[in-house]
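Peer 1: With the input below, show me the fold.
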Amino acid sequence: MSDINLARRAPQRPYRNGPRFRMARTVVALMLREIATTYGRSAGGYVWALLEPILGVALLSIIFSMAFREPSLGTNFPLFYATGFLPFAMFNDLTNKVAASVRYSRPFLAYPSVTFMDAMLARVILNALTHTTVIAIVLSGIFIIFQLPVVVDMMSIFECLVMTTILAVGVGTCNCYLMTAFPLYERAWGIATRPLFLMSGVFFLYDQMPAKAQDFLWYNPILHCVGLMRRGIYPTYDATYVSPGYVFGISIVLIVFGLLMLVRNYRNLMER
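Peer 2: I've put the predicted structure just below:
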């Protein structure tokens, strides 16, 4: 009887341990798939991921250096616009990637072991790490090329990256449901968010805006992410208007709402 019991118990060990790592294996597999499809199997895809923000920062620096003698903060145009453009680009790209996660991984979601949470986590982790690496390379390159003194607050920079990621996940989760359930919403969202680039403090400091504009723009959570990044790069910039609690609060509410809508309507969305 003891041998029979041991024989029965032996096959159960892999089954017990399997689900514990199933989600991790699925997320890693989806990440590898996106690396192959988005960035290609060569280094060229990642080179473009690095060149795109560099070209964006360079273009802003050239244009505004012709109109102004100095940027709104500091004396280096590339550094000022990099601290505004890079967090905004991270938020924008992560939001779009999370919003399209269900449609992007639809063929794999037919398998019982793959859920929409796996697809979303894979895209968040991969693209957050990619943008973090790009930000580190671009800012380090600016400091080295222009021989600027490196006095940065790493905690503020880290908090900015976390805050931007969570905000993007919250907005992207809600958009994931809305864009999948209502295809026209994607166009409406694209039109409505075009002014965000001008309203997020990329070009000018929040402190230098008119009082009426400050009262309105303070409720833009991306503005807080940009301000926190500049606080981390410029030691003399306090950015007292930044409220991490406000951004995290909005992000959590959006994540909870988006996940509830996806869980309740997941089957219907898969049939569209």
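Peer 1: Every contact and neighbour count from this point should use C-alpha atoms.
Peer 2: Fine.
Peer 1: For this protein, just list every one of the helices.
Peer 2: 2-9, 12-38, 44-67, 77-99, 101-104, 106-109, 116-145, 154-181, 183-192, 196-199, 211-217, 221-233, 244-270 (DSSP state H).
Peer 1: hey, which of the ones you listed is tucked in deepest?
Peer 2: helix 221-233 (a mean of 26; mean count of other Cα atoms under 10 Å).
Peer 1: centre of the chain versus that one, how much separation?
Peer 2: Centre-to-centre, helix 221-233 and its host chain are 14 Å apart (Cα atoms, centre = their mean, to the nearest Å).
Peer 1: Now do that helix and helix 244-270, the angle between them.
Peer 2: Helix 221-233 runs at 130 degrees relative to helix 244-270, counting by axes from the mean of the first three to the mean of the last three Cα atoms, to 10 degrees.
Peer 1: Could you name the stretch from the helices of the chain that's closest to residue 205?
Peer 2: helix 221-233 (8.0 Å; Cα to Cα).
Peer 1: could I get the helices of the chain as JSON lines with distance to residue 205?
Peer 2: Compiled in JSON lines, the helices of the chain are given as follows (distance: least, Cα to Cα, whole Å):
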{"stretch": "helix 2-9", "distance to residue 205": "65"}
{"stretch": "helix 12-38", "distance to residue 205": "34"}
{"stretch": "helix 44-67", "distance to residue 205": "14"}
{"stretch": "helix 77-99", "distance to residue 205": "9"}
{"stretch": "helix 101-104", "distance to residue 205": "34"}
{"stretch": "helix 106-109", "distance to residue 205": "42"}
{"stretch": "helix 116-145", "distance to residue 205": "19"}
{"stretch": "helix 154-181", "distance to residue 205": "16"}
{"stretch": "helix 183-192", "distance to residue 205": "22"}
{"stretch": "helix 196-199", "distance to residue 205": "10"}
{"stretch": "helix 211-217", "distance to residue 205": "10"}
{"stretch": "helix 221-233", "distance to residue 205": "8"}
{"stretch": "helix 244-270", "distance to residue 205": "18"}
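Peer 1: I figured residue 101 hits residue 176, correct?
Peer 2: Yes: between residue 101 and residue 176 there is a contact at 7.1 Å, judged by Cα atoms under 8 Å.
Peer 1: one more, for comparison:
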Amino acid sequence: MFDVIFALMMRELKTRFGNNRLGYFWAIAEPIAQVMIMGIVFSIIGRNSVSNIPIALFLFTGMLPFKLFGNLLTQLSAAVDANKGLLSYRQVTAIDPVITRIIIELVTFLLVYVLIFSVMAWLGFNAWPDNVLGLLSASTLLIIFTVGLGLILCTAISYWKDASKFTAMITRPLFFISGIFFCAVMIPPQYWHLLDWNPIFHAIELSRDSFFKAYESPVGSWFYLSFCALVSFSSGLALFHLSRQRFINL
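Peer 2: A predicted model of the protein is given here:
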């Protein structure tokens, strides 16, 4: 299994980044460009900080977790369908391309996260998280939730090809309501219920709560995020396991 995953990883890296010399560069440039654009918008309206947090750090702590969610969900939902030709080999099982894509996305996220915040620290920002364990816990719960959702979509695609369109339908609206460029304290309490059903919003709120000593989230719930992660991951694994024979016969 280790050999299969290693071979699939080399294949994925060559397919995704190898044909484009700037492939690795875009993994870093995309979130930076988006943060720069939103930072300019905030500067135009006269805001240089949010809850005493520099706007660049505030945006990066929302953008990077959401990019992890979006990229991981997109890659996992198509993991089996994109590698179905390899499932005819006895050594390759349906879970192998899933594990491969999880590893690639997590390593990419970690490298981009460390690189961006290292540069921010070099520029003079206080870019070291106040609560490292809390930040890791929020990121881990977000990953577990996303993996479960990705397995559900991956299974759904094996029954209905057009289910792949749900990935964009999920990620695009969530971009605007997950707290990337705003936080709970900027919203009147009577409207919190419109957003606190969203586990991504809780993950970003808890990440900022852990990262910045100056920010304390009024709505971020560890219990709710953990519950969503458990339900999503359990459901995804169960559906994927029940459909394992179908993947081979695609």
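Peer 1: Next, work out how far apart residue 85 of the second structure and residue 92 of the second structure are.
Peer 2: Distance, residue 85 of the second structure to residue 92 of the second structure, by Cα to Cα, to the nearest Å: 10 Å.
Peer 1: could you measure the residue nearest to the spatial centre of the first structure against residue 87 of the first structure, distance?
Peer 2: Taking Cα atoms, centre = their mean as the criterion, residue 94 is the residue nearest the geometric centre of the first structure, at 3.5 Å. Residue 94 of the first structure sits 11 Å away from residue 87 of the first structure when distances are taken as Cα to Cα.
Peer 1: Overlap in contacts, these two.
Peer 2: Both residue 94 of the first structure and residue 87 lack any common contact, where contact means Cα atoms under 8 Å, 6 or more residues apart in numbering.
Peer 1: Name the nearest residue to the corresponding residue of the first structure for residue 75 of the second structure, sequence neighbours excluded.
Peer 2: In the first structure, the residue paired with residue 75 of the second structure according to TM-score structural alignment is residue 97. Closest residue in space to residue 97 of the first structure, ignoring its immediate chain neighbours: residue 123 at 6.5 Å, by Cα to Cα, 6 or more residues apart in numbering.
Peer 1: What's the match for that neighbour in the second structure?
Peer 2: Using TM-score structural alignment, residue 123 of the first structure pairs with residue 101 in the second structure.
Peer 1: repeat for residue 264 of the first structure
Peer 2: By TM-score structural alignment, residue 264 of the first structure lines up with residue 242.
Peer 1: Might you report the residue contacts of the alignment partner in the first structure of residue 144 of the second structure?
Peer 2: Aligned by TM-score structural alignment, residue 144 of the second structure pairs with residue 166 of the first structure. Residue 166 of the first structure makes contact with 248, 251, 252, according to Cα under 8 Å, 6+ apart.
Peer 1: which of the residues you listed still touch in the second structure?
Peer 2: Retained in the second structure (both residues aligned by TM-score structural alignment, their matches' Cα atoms under 8 Å) from the contacts of residue 166 of the first structure: 251, 252.
Peer 1: need the contact list for the residue mapped onto residue 48 of the second structure from the first structure.
Peer 2: Taking TM-score structural alignment, the alignment pairs residue 48 of the second structure with residue 70 from the first structure. Contacts of residue 70 of the first structure were listed using Cα under 8 Å, 6+ apart, and they are 76, 77.
Peer 1: do you know how far residue 70 of the first structure is from residue 86 of the first structure?
Peer 2: 20 Å.
Peer 1: Equivalent analysis for residue 112 of the first structure, please.
Peer 2: 38 Å.
Peer 1: And residue 40 of the first structure, by the same measure?
Peer 2: 23 Å.
Peer 1: Can you tell me what residue 15 of the second structure aligns to in the first structure?
Peer 2: Match for residue 15 of the second structure (TM-score structural alignment): residue 37.
Peer 1: Could you do residue 199 of the second structure as well?
Peer 2: Residue 199 of the second structure maps onto residue 221 in the first structure, by TM-score structural alignment.
Peer 1: cool, and residue 91 of the second structure?
Peer 2: Match for residue 91 of the second structure (TM-score structural alignment): residue 113.
Peer 1: just residue 231 of the second structure next, same as before
Peer 2: Under the alignment (TM-score structural alignment), residue 231 of the second structure maps onto residue 253.
Peer 1: Tell me the residue in the second structure that is farthest from the middle.
Peer 2: residue 90 (31.7 Å).
Peer 1: can you pull the contacts of that one?
Peer 2: No residues are in contact with residue 90 of the second structure under the rule Cα under 8 Å, 6+ apart.
Peer 1: gap between stretch 54-70 of the first structure and the chain center?
Peer 2: 24 Å.
Peer 1: Kindly apply the preceding question to stretch 181-199 of the first structure instead.
Peer 2: With Cα atoms, centre = their mean, you get 17 Å for stretch 181-199 of the first structure.
Peer 1: Check stretch 222-233 of the second structure too.
Peer 2: Distance, centroid of stretch 222-233 of the second structure to centroid of chain: 15 Å (Cα atoms, centre = their mean).
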